[in-house]
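Peer 1: give me a 3D structure for the following:
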Amino acid sequence: MARRNPFDDIEEFFDRLNSQFEGQGGFDQEAFGMGGTSRMSIDLADRDGEFVVTADAPGFGKEEIDVRVTGRRLTIEAERTESSEDESETYLRSERRSESLHRTVQLPEPVEEEDVSATYKNGVLTITLPKQDPETGGKSIEIE
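Peer 2: Got it, this is the predicted structure:
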């Protein structure tokens, strides 16, 4: 039996807390010094021999997105920083904006990590995760 990750409970707690504030205009994380991290919207589809995850990440470049698969956990992170400067004779104005998205998904079944692929087009990230064949999955242990 697999052990449950205690950090999943913490993440679930913050997701519920955030959803409670959504009806009241949202929880302004930046006002509390928590940065501009937002939860990424995803779809997880089970298509025969693979899972397909579709995630919205508008405005990011593909080099700003990191996708990782570890065991049965898929993690997607996107981060970007923008800055602009406006100079005139009497003042200098410099504005910076940082935005990040993060999402971790527990997959229902093991996947072939080496065969995972991802595409990014028009702000939509599509990740294809081939399921691990139950007959060949895992590692065979030789008995001495």
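
Peer 1: contacts and neighbour counts: CA atoms only from here.
Peer 2: OK.

Peer 1: secondary structure class for the nearest residue to K62 once chain neighbours are set aside?
Peer 2: Excluding the flanking residues, the one nearest K62 by Cα to Cα, 6 or more residues apart in numbering is Y120, at 6.5 Å. Under DSSP: H, G, I helix; E, B strand; the rest coil, Y120 falls in the strand class.

Peer 1: hang on, Y120 packs against V67?
Peer 2: No. Using Cα atoms under 8 Å, Y120 makes no contact with V67, being 11.4 Å away.

Peer 1: neighbours around E87, how many?
Peer 2: 9 (other Cα atoms under 10 Å).

Peer 1: list the contacts of it.
Peer 2: By Cα atoms under 8 Å, 6 or more residues apart in numbering, the contact set of E87 is R93.

Peer 1: before we go on, could you also do this sequence so I can check it against the first one:
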Amino acid sequence: MAITRWDPFREVVALQNRVNSLFREMNEGDSPLTTASFVPAVDVYEDAKKVVLKLEVPGMEEKDLDIRVENHTLTVKGERKFEKDEKEENFHRIERRYGTFYRAFTLPSTVDTENVQASYNAGVLKLELNKKPEAQPKQIKVNVGSQGKLESKKEEQELVGAR
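Peer 2: Okay, the predicted model is just below:
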């Protein structure tokens, strides 16, 4: 009699693998479901001068990416192609996503849509959108009570002394 260690998640993992294979089989045909095979993760942040988006799209080339700005909407489309060097039946597991993707982002009116910079490094597509100059914060000096009056008197005395 063999003793087998009990794993409470064994059946769950088997079920997950079966469901994944069913979805993969369903998506292999030429159906509308294949138009967006995966959705790359994105980070969006901003500072005083620009809005930055970083999309994870490893294994893609520049020619496979299409970036457009139209009517304050930024769209990023692309396609990650399956490497045909290896036959699909030789794989034990395919977890990376292949096919096309599409992401759209509504841009705030403070962004200068004419000045968008894109760079691609280590599988991350970085889009930098500069803000319009009028949307950038401006520093305003505040004079407080009698201190402002004292500074004004000093400036007057300096001007009188310079004459």
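
Peer 1: TM-score them against each other, please.
Peer 2: Comparison of the two superposed chains (TM-score structural alignment, normalised by the length of structure 1) gives a TM-score of 0.58, and 103 aligned residues with a Cα RMSD of 3.1 Å.

Peer 1: and the helices in structure 1, which stretches?
Peer 2: For structure 1, applying DSSP state H gives helices covering 6-22.

Peer 1: what are the ranges of the strands in it?
Peer 2: 37-39, 42-47, 50-56, 65-70, 73-87, 92-106, 117-121, 124-130 (DSSP state E).

Peer 1: please identify which of the ones you listed is closest to F7 of structure 1.
Peer 2: strand 92-106 (11.1 Å; Cα to Cα).

Peer 1: now do that closest one: which elements does it pack against?
Peer 2: Strand 92-106 of structure 1 sits against strand 37-39, strand 73-87, with contacts defined as 3 or more Cα pairs under 8 Å, 6 or more residues apart in numbering; DSSP states H and E.

Peer 1: any chance of those in a markdown table, with distance to E12 of structure 1 too?
Peer 2: Shown next, in a markdown table, are these (distance: least, Cα to Cα, whole Å):
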| stretch | distance to E12 of structure 1 |
| --- | --- |
| strand 37-39 | 12 |
| strand 73-87 | 15 |
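
Peer 1: minimum distance to F13 of structure 1: which of the ones you listed has it?
Peer 2: Closest among those, using Cα to Cα: strand 37-39, at 13.4 Å.

Peer 1: superposed on structure 2, where does that closest one end up, distance-wise?
Peer 2: Compared with structure 2 after fitting, strand 37-39 of structure 1 has a mean deviation of 1.7 Å; criterion: mean Cα distance after the TM-score superposition for structure 1.

Peer 1: just the buried positions in that strand, please.
Peer 2: T37 (16 or more other Cα atoms under 10 Å).
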